[in-house]
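**Q** sequence first, predicted coordinates after that:
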Amino acid sequence: MEKKDSKSLLKEPVSSYGNYTYADYLTWDMEEMVELIKGKVFKKAAAAPKRIHQSLAGTLYTEFHLFLKGKKCQAYIAPFDVRLPVNSKKDDKIFTVVQPDICVVCDMEKLDDRGCIGAPDLVVEVLSPGNKQLELQNKYEVYEEAGVKEYWLMDPEGQTLLIYRLIQGHYQPTRLMTSGDTAKSLAIVGFELDLEVFFAEIN
């Protein structure tokens, strides 16, 4: 396949997407951060994330990192490639490569020098005006299909958290949580987040 830069890729009509693989992704000279979802190319965001987005992601990553110290699981923050293979782990057979804002991986065999191959145990996506459709629809589907045990959606402006938990192969949502609630992870046993304290630190 002819090598393409980010501008030419992102100008193509959506209908032409669907055939790109991780092998293609590795050859691209990207100016923007992009993700590959079922062979289609998506911008990670239309512009650099807002400061509050970065503040929230960084603070939450720190919470996970400190909690996991000395434990078998590891937390990673974007940019960090997560490849989600379906039938084969070969580069030219992988059609989904995403960069969650935060992910936690407990199976060290899934980690290599290029990131993670296979479903993390938990992913966090921080909502922003430019990414809500991508997170709510496309990523929901690939995370569920790949077997990500827990999918956290955080809204820094609304100061809310919704957790999807994988139960018998399908996501079940918690109620919408906000300041005053304590979020508890079932995938990362023992991890709790006091949302009132957490959101008070985001400014």
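**A** Nice, thanks for sending it over. Numbers count the residues shown, from 1 in each chain.
**Q** from now on I want contacts and neighbour counts done on CA atoms only, so please keep to that.
**A** OK.
**Q** buried stuff in the longest strand anywhere in the chain?
**A** Counting residues, the longest strand found in the chain (DSSP state E) is strand 160-167. Of the residues in strand 160-167, those buried under the neighbour-count criterion (16 or more other CA atoms under 10 Å) are Thr160, Leu161, Leu162, Ile163, Tyr164, Arg165, Leu166.
**Q** okay, pairing it with this:
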Amino acid sequence: MQGGYEVYERFEIIGGIRYDLSPSPKFVHQKIIANLYLSLHNTCHQNGEILFAPMDVHFDEDNLAQPDLLFIANEHRGILRDGFVYGAPDLCAEVLSSSTGRKDKTVKKDMFQRFGVKEYWLIDPTYRTVDQFVLVDGQYQLAATLSESDVLTSPVLTCISIDLSAIFPPENAAEA
């Protein structure tokens, strides 16, 4: 306990290596995740569960992640057990930051691919783009790099249709 409140450690384990998840995300990161959640909820809430970090996703004893946002289709709800996720979500999304971007683009992407996450989005708040990776024959293929003027749809999750202009906050919000 610190200063009258309990402090929880946030971390991920990828390939048996522990990665600390501090500092906490900045305003723009959280705003993008909130907007993305709302957009997904508008089109997909009847098709599955939409969750956001912190939410542990257990792949195995050496691989535990906390994706910024994840989607589990109704037909895969069985991976939700005991209040956690045990297995591959259908979609994971990460908002890039200076402290996590490298890991999100490399080791985390490789882990999601290895465990069969069907779709992975890398959201870049600086360039206001989304790289959409889709699993094809066990390998991620870059399906699209989209800008805020595009609509993101999914070849895998047909309920998804997101106007990306609604995801990114005003550019001056970066200072908040």
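**A** Cool, got the structure. No experiment lies behind these values; they were computed from the predicted model shown.
**Q** for structure 2, what spans make up the helices?
**A** For structure 2, helices defined by DSSP state H occupy the ranges 27-44, 101-105, 107-114.
**Q** buried residues in the second one?
**A** Neighbour-count burial for helix 101-105 of structure 2 flags Gly101, Asp104 (criterion: 16+ other CA under 10 Å).
**Q** grab the nearest non-local neighbour of whichever residue in structure 1 pairs up with Val134 of structure 2.
**A** Using TM-score structural alignment as the criterion, Val134 of structure 2 maps onto Arg165 of structure 1. Distances taken as CA to CA, 6 or more residues apart in numbering put Glu150 closest to Arg165 of structure 1, at 4.7 Å, once the chain neighbours are dropped.
**Q** what is the burial count for the one you found?
**A** Neighbour count for Glu150 of structure 1, taken as other CA atoms under 10 Å: 27.
**Q** re earlier: mind checking which of the helices of structure 2 is nearest Ala65 of structure 2?
**A** helix 107-114 (8.2 Å; CA to CA).
**Q** pick out the residue nearest the middle of structure 2.
**A** By CA atoms, centre = their mean, structure 2 has its centre lying nearest to Ala93, at 2.3 Å.
**Q** re the thing from before, how far away from the center of its chain is the longest strand of structure 1?
**A** 13 Å (CA atoms, centre = their mean, to the nearest Å).
**Q** hmm, back to that, can I get the helices of structure 2 in JSON lines with distance to Leu146 of structure 2?
**A** Formatted as JSON lines, the helices of structure 2 follow (distance: least, CA to CA, whole Å):
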{"stretch": "helix 27-44", "distance to Leu146 of structure 2": "14"}
{"stretch": "helix 101-105", "distance to Leu146 of structure 2": "16"}
{"stretch": "helix 107-114", "distance to Leu146 of structure 2": "18"}
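**Q** what residue in structure 1 is paired with Thr160 of structure 2?
**A** Quick fix: residue 160 of structure 2 reads Ile, not Thr. For Ile160 of structure 2, the residue aligned by TM-score structural alignment is Phe191.
**Q** repeat that for Leu146 of structure 2.
**A** Match for Leu146 of structure 2 (TM-score structural alignment): Met177.
**Q** kindly provide the distance from that match to Lys184 of structure 1.
**A** 11 Å (CA to CA, to the nearest Å).
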